[in-house]
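> What follows is a protein structure lacking sequence information:
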């Protein structure tokens, strides 16, 4: 899900005919909110499975992954949401809306999450 949404859907949607920056940003906010909700549910399922199963060493990777996800969801995404809401309240989001370092940080977190998910899978299988 992370690969499909973060690295495919997010950049490609702005290339679709008729998609403006404000529309793309609005769609992105909804999509990432849904992704974060799915991640939370799946993390809870994995945590329960690890609690009752024999895979104790992977709990460290799971907790790091959950903490990183919480960081991204609670801090970065909310700050980015407030920035967009503030931008649209003061004046319309323009096609030239400046890029912000928060997006680079969020992409970095997503890359690390993918690496941790791979580590989680490898650790769980060994």
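Noted; the coordinates are in hand. Since we're looking at a predicted model, the values are computed, not measured.
> When you work out contacts or count neighbours from here on, use the C-alpha atoms and nothing else.
Noted.
> Sticking with residue 37, tell me its helix or strand.
Residue 37 belongs to helix 21-52 when assigned by DSSP states H and E.
> same question, residue 97
Using DSSP H and E, residue 97 maps to neither a helix nor a strand.
> Would you mind measuring from it to residue 117?
Residue 97 sits 33 Å away from residue 117, going by Cα to Cα, to the nearest Å.
> Looking at the two, which is more packed in?
Using other Cα atoms under 10 Å, the more surrounded residue of residue 97 and residue 117 is residue 117, with 16 against 12.
> try this one next to it:
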């Protein structure tokens, strides 16, 4: 495996690893750490997820560009585009609601929990499946 295809495989699995490590490990665990209040956890979460989403956009662009002219199957291409679409949906549709909620909490307001978190997690799950499928298909296609 050489050139753009190698870049696509590497970027796909780096992206998958980042999502798994941050969304499914760091995010839930930070609230269990001693002394971490809801406000501190939300402040950290906002920074971490802003950075994650920035990295995801860069990695998605790398994957799309690297596979654009490569001989990959339509199924592989669609899996990777689904992952990229999930990032776009998270950033454009879900994060604004999460930001509004965290702004209120950081300002000291109480209130019901945000259901936007469930949407974000659902999109993360779809993204993980799409990245895993796309990455494996890229590897199998290059064998």
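Happy to help now that I have it. Keep in mind that what you see is a predicted model, and the values were worked out from it rather than measured.
> what stretch of the second structure does the helix holding residue 37 of the first structure fall on?
Mapped onto the second structure using TM-score structural alignment, helix 21-52 of the first structure spans residues 38-69.
> cool, and stretch 63-72 of the first structure?
Under the criterion TM-score structural alignment, stretch 63-72 of the first structure matches residues 81-90.
> what number of residues lie near residue 68 of the second structure?
Neighbourhood size, residue 68 of the second structure [other Cα under 10 Å]: 14.
> whoops, residue 63 of the second structure was the one
By the criterion of other Cα under 10 Å, residue 63 of the second structure has 25 neighbours.
> Which residues are in contact with the nearest residue to it once chain neighbours are set aside?
The shortest distance from residue 63 of the second structure to any residue other than its chain neighbours is 4.7 Å, reached at residue 8 (Cα to Cα, 6 or more residues apart in numbering). Applying Cα atoms under 8 Å, 6 or more residues apart in numbering to residue 8 of the second structure gives the contacts 62, 63, 64, 66, 67, 138.
> do residue 80 of the first structure as well
So residue 80 of the first structure contacts 102, 103 (Cα under 8 Å, 6+ apart).
> Check which helix or strand it maps to.
According to DSSP H and E, residue 80 of the first structure maps onto helix 78-90.
> how about that helix: buried residues?
Applying a neighbour-count criterion of 16 or more other Cα atoms under 10 Å, one finds 80, 84 buried in helix 78-90 of the first structure.
> Same check on stretch 106-114 of the first structure?
Within stretch 106-114 of the first structure, the residues that count as buried by 16+ other Cα under 10 Å are 106, 109, 110, 111, 113, 114.
> Alright, that wraps it up for me.
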